[in-house]
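1. sequence? don't have it. structure:
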């Protein structure tokens, strides 16, 4: 016997034949062989199967409607028309149910985006019905319109489920962008909600190959116990491991100046730098927080109290005021400004009289200011160059060294690319607007990477602070029992720039109309 196996037998293919309509009352509908009499389907469009069904179940049709007769042809046409009508009816019902489901997604998104309660869906539906009763009063299809509105699924549980599904859809869009981006930066801040749960808010800024950037809420991590640096780091580390966040793309982290974040030994930033999974990254103390801290150094209460007392002693008495104005006739100023916290002129105008001392004040507070903004001072010359790289007085060697140090690049390679770039007349002519995406990866790898990293940087934790304002509205004292999961769902839907794919979401679930 030969050891070779014989050729495999091809499966036989069966095809429907049009003559079966009159012979056996069968037709093809949606790729299925369907009996026109009882709507039964045959698995294989095989003549033996079709004939067996007809002869067994509907054999009396040969007597009532003789083969090849006009009566039989009319019956076949009638049955086909009935089948089409039934299919059209069920198709319309399915289409209406799907439209109602998609509409419920849209309304649910609108409710949550405006930071309203899940249970407000029923109120929106009732308002819609009341408005429709007047708006469509003279419409012939008013009953159909009202029926469609009443079919909307907007109960509390439905809005909750819709919100969860849409938040999941937005999250998938976010993770697709994270996978596609060249690099990203993070900003973190922590605040307590109305139930005294510490919520760690994390935003991400992604930069893509065309040098466009997108900022989105990455996650909200509830801190149930302590909020020390190691606790924040461990919570974030668990999130990374769970979601497989590609931290290799991380460029910088921006936080506030709290010891839990920037502590030298046990702060969050220090813990991240100790972890081998994290690359070398930049970290910044939010510039808004630094400005606020510097403003606290200017405690002008004693000066303001004395100056205000003197000004009031002159301005409050008519004689004193007239004598003082006469005294000022030879001066540049004709009147003494008055300030109170309630009315009159602003503190800024009142203190304008002391502006001669501004140079001394600046010099007095310069160690404090230099210390506060030193992280941004390192970035300033690089950022200035990247805003317009064709400055004739640019110190290329020094600049290349700073770029290489800041972003861990090759100094000589950066220097060569800067010189090549400045000699490129065509690029210089297009230096305004979208410029850095014109640089090719093979010719300017270091400069392009520098531009990408700079685009990804966060200067402040403004997005976190803004998100906390939204959080205070969403999880108010009237919704204090809201779970952490639903808080993240509502926050994501409220502030995300992504739009849910309503059509796909409606297709992904079984469409049902409201009773």
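-> Looks like it came in fine. Computed from a predicted structure; not experimentally measured. Residues are numbered from 1 along each chain as shown.

2. all contacts plus neighbour counts: C-alpha atoms, from now on.
-> Fine.

3. check contacts around residue 253.
-> 185, 186, 187, 188, 281, 282, 283, 284, 458 (Cα atoms under 8 Å, 6 or more residues apart in numbering).

4. quick one: which of these is nearest residue 207?
-> residue 185 (8.9 Å; Cα to Cα).

5. wait, that closest one sits on residue 248?
-> No: Residue 185 lies out of contact with residue 248 (Cα atoms under 8 Å); the separation is 11.0 Å.

6. okay, these two: which has more neighbours?
-> Per other Cα atoms under 10 Å, whichever of residue 185 and residue 248 has more neighbours is residue 185, with 26 against 13.

7. now that one, what's its secondary structure?
-> strand (DSSP: H, G, I helix; E, B strand; the rest coil).

8. so how far is residue 146 from residue 216?
-> As judged by Cα to Cα, to the nearest Å, residue 216 and residue 146 stand 39 Å apart.

9. helices or strands up against the helix or strand where residue 147 lies?
-> Residue 147 belongs to helix 142-150 when assigned by DSSP states H and E. Judged by 3 or more Cα pairs under 8 Å, 6 or more residues apart in numbering; DSSP states H and E, helix 142-150 is in contact with helix 70-113, helix 120-135.

10. what's the next secondary structure element after that helix?
-> Toward the C-terminus from helix 142-150 - assigned by DSSP H and E - lies helix 156-180.

11. for residue 369, which non-adjacent residue is closest in space?
-> residue 294 (7.0 Å; Cα to Cα, 6 or more residues apart in numbering).

12. coming back round to it: out of the helices and strands packed on helix 142-150, which one sits most buried?
-> helix 70-113 (a mean of 17; mean count of other Cα atoms under 10 Å).

13. now that helix, how far from the centre of its chain.
-> Centroid separation between helix 70-113 and its chain, computed with Cα atoms, centre = their mean, to the nearest Å, is 36 Å.

14. again, but for stretch 495-507
-> With Cα atoms, centre = their mean, you get 11 Å for stretch 495-507.

15. residues contacting it, please?
-> 98, 101-102, 105-106, 113, 165-167, 169-170, 173, 216-217, 467.

16. let's go with 6 Å and repeat that
-> Applying Cα atoms under 6 Å, 6 or more residues apart in numbering, the contact partners of stretch 495-507 are 101, 102, 166.

17. same question, stretch 187-196
-> So stretch 187-196 is contacted by 198, 199, 200, 201, 202, 203, 253, 254, 255, 461, 464, 480 (Cα under 6 Å, 6+ apart).

18. are any of those buried, and which?
-> 198, 199, 200, 201, 202, 203, 253, 254, 255, 461, 464 (16 or more other Cα atoms under 10 Å).

19. quick one: the strands in the chain, in order.
-> Secondary structure of the chain (DSSP state E): strands at 26-29, 32-35, 41-42, 183-192, 198-207, 213-223, 250-255, 282-285.

20. can you lay out those strands as JSON lines showing distance to residue 71?
-> Shown next, in JSON lines, are the strands of the chain (distance: least, Cα to Cα, whole Å):
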{"stretch": "strand 26-29", "distance to residue 71": "17"}
{"stretch": "strand 32-35", "distance to residue 71": "18"}
{"stretch": "strand 41-42", "distance to residue 71": "24"}
{"stretch": "strand 183-192", "distance to residue 71": "75"}
{"stretch": "strand 198-207", "distance to residue 71": "72"}
{"stretch": "strand 213-223", "distance to residue 71": "69"}
{"stretch": "strand 250-255", "distance to residue 71": "78"}
{"stretch": "strand 282-285", "distance to residue 71": "87"}
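
21. hold the first one in mind and look at this next one:
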């Protein structure tokens, strides 16, 4: 996994939290990364055990710690995908009693948040359209750097034909001149790195329940994470390197 991570230009994290049979909150961290040539890796990164509280602050601090452990810089992170649970979105997870003034303020905040979210949807839709069909996007509403590149790209009939004749990732991988359209290339890499759902997290927790069953509740957090990495990950271990790093037992 470490070898794959070094090749990531951008990555996205999928987060979810569930409680195992020992009442320990386990935070699943799944990563999806893309290399310069649009080679995508989506796999288990790590599992973090949360002992005590499980507020948004706890999740945030645990995530930062794990990202640092794997030398994953925040500037390469395209986004975080969660199931929308409060602990994944808030700094503090607690209930309070409200008076009428507080209630009015919350309604006002919700209205502003509602408008903000719909603005984000519109912006996200625009970004997706640039990625999927850069030849039909109106460049005038975009940043200057993207405008210049899109105007030039849309005048290129040869590339437009290749876009029509090939699968999207194949087009970007084999035919898109990254050196000429650097901003569009970076934009496409960001889009490819995004998760569409937390399905892999749900799949992970299903595997966790099978592994830490009623007959194996004595599994430590470390051993549980190790077993889940072996059973869940699609990445083949580098056995030659592992053997080389081990000290051989010489017979006397």
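-> Sure thing, it's come through. Note that the coordinates shown come from a computational prediction; the quantities given were computed from them, not determined experimentally.

22. sorry, back to before: and of the helices and strands packed on helix 142-150 of structure 1, who's closest to residue 419 of structure 1?
-> helix 70-113 (49.7 Å).

23. which residues in structure 2 does the closest one align to?
-> With TM-score structural alignment applied, helix 70-113 of structure 1 matches no range in structure 2.

24. angle of that helix against helix 156-180?
-> Between the axes of helix 70-113 of structure 1 and helix 156-180, defined by axes from the mean of the first three to the mean of the last three Cα atoms, to 10 degrees, the angle is 80 degrees.

25. tell me the helices and strands packed up against helix 70-113 of structure 1.
-> helix 484-495, helix 502-507 (3 or more Cα pairs under 6 Å, 6 or more residues apart in numbering; DSSP states H and E).

26. pick the most buried one from these.
-> helix 484-495 (a mean of 21).

27. and residue 184 of structure 2, what pairs with it in structure 1?
-> By TM-score structural alignment, residue 184 of structure 2 lines up with residue 447.

28. and if you look at residue 216 of structure 2?
-> So, by TM-score structural alignment, residue 216 of structure 2 is matched to residue 479.

29. can you pull the contacts of that match?
-> With Cα under 6 Å, 6+ apart, residue 479 of structure 1 has no contacts at all.

30. format the helices and strands packed on helix 70-113 of structure 1 as CSV; extra columns: distance to residue 373 of structure 1.
-> CSV is the format used below for those (distance: least, Cα to Cα, whole Å):
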stretch, distance to residue 373 of structure 1
helix 484-495, 30
helix 502-507, 46
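
31. so which of the ones you listed gets nearest residue 24 of structure 1?
-> Closest of those to residue 24 of structure 1 is helix 502-507, at 36.9 Å (criterion: Cα to Cα).

32. so what corresponds to residue 64 of structure 2 in structure 1?
-> Using TM-score structural alignment, residue 64 of structure 2 pairs with residue 237 in structure 1.

33. its match - how many residues pack around it?
-> Other residues close to residue 237 of structure 1 by other Cα under 10 Å number 15.

34. just residue 218 of structure 2 next, same as before
-> Residue 218 of structure 2 has 13 nearby residues by other Cα under 10 Å.

35. kindly report the same for residue 109 of structure 2.
-> Residue 109 of structure 2 has 12 nearby residues by other Cα under 10 Å.

36. tell me the buried residues in the helix or strand it falls within?
-> Following DSSP H and E, the helix or strand that holds residue 109 of structure 2 is helix 100-132. Within helix 100-132 of structure 2, the residues scored as buried using 16+ other Cα under 10 Å are 127, 128, 130, 131.

37. over to stretch 415-434 of structure 1?
-> Under the neighbour-count rule (16+ other Cα under 10 Å), stretch 415-434 of structure 1 has 415, 416, 417, 418, 421, 427, 431 buried.

38. residue 156 of structure 2 maps to what in structure 1?
-> Using TM-score structural alignment, residue 156 of structure 2 lines up with residue 424 in structure 1.

39. mind checking how far its match is from residue 372 of structure 1?
-> With Cα to Cα as the criterion, residue 424 of structure 1 and residue 372 of structure 1 are 39 Å apart.

40. show me what residue 381 of structure 1 aligns to in structure 2.
-> Using TM-score structural alignment, residue 381 of structure 1 pairs with residue 126 in structure 2.

41. tell me, stretch 9-26 of structure 2 lands on which residues of structure 1?
-> Against structure 1, stretch 9-26 of structure 2 falls on residues 182-199 (TM-score structural alignment).

42. the matching stretch: end-to-end distance?
-> Termini of stretch 182-199 of structure 1 sit 28 Å apart (Cα to Cα).

43. same check on stretch 471-478 of structure 1?
-> 13 Å.

44. can you check stretch 347-363 of structure 1 too?
-> End-to-end for stretch 347-363 of structure 1, by Cα to Cα: 22 Å.

45. and that stretch, which stretch of structure 2?
-> So stretch 347-363 of structure 1 sits over no part of structure 2, by TM-score structural alignment.

46. ditto for stretch 23-39 of structure 1
-> Going by TM-score structural alignment, stretch 23-39 of structure 1 sits over no part of structure 2.

47. tell me the residue in structure 2 aligned with residue 227 of structure 1.
-> With TM-score structural alignment as the criterion, residue 227 of structure 1 pairs with residue 54.

48. its match: neighbour count?
-> Neighbour number of residue 54 of structure 2 under other Cα under 10 Å is 19.

49. find the nearest non-adjacent residue to whichever residue in structure 1 pairs up with residue 195 of structure 2, please.
-> Alignment note (TM-score structural alignment): residue 195 of structure 2 maps to residue 458 of structure 1. In space, and not counting its chain neighbours, residue 458 of structure 1 is closest to residue 254: 6.2 Å by Cα to Cα, 6+ apart.

50. residue in structure 2 matching the one you found?
-> By TM-score structural alignment, residue 254 of structure 1 lines up with residue 81.

51. with residue 294 of structure 1 instead?
-> Using TM-score structural alignment, residue 294 of structure 1 sits opposite a gap in structure 2.

52. what's the spacing between residue 294 of structure 1 and residue 489 of structure 1?
-> 37 Å.

53. and the helices in the stretch 51-200 of structure 2?
-> Ranges of helices in the stretch 51-200 of structure 2, per DSSP state H, counting those that start in this stretch, are 56-69, 86-89, 100-132, 144-154, 157-165, 168-170, 182-192, 199-211.

54. would you list those in a markdown table and tack on distance to residue 237 of structure 2?
-> Compiled in a markdown table, the helices of the stretch 51-200 of structure 2 are given as follows (distance: least, Cα to Cα, whole Å):
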| stretch | distance to residue 237 of structure 2 |
| --- | --- |
| helix 56-69 | 19 |
| helix 86-89 | 32 |
| helix 100-132 | 34 |
| helix 144-154 | 41 |
| helix 157-165 | 36 |
| helix 168-170 | 27 |
| helix 182-192 | 25 |
| helix 199-211 | 19 |
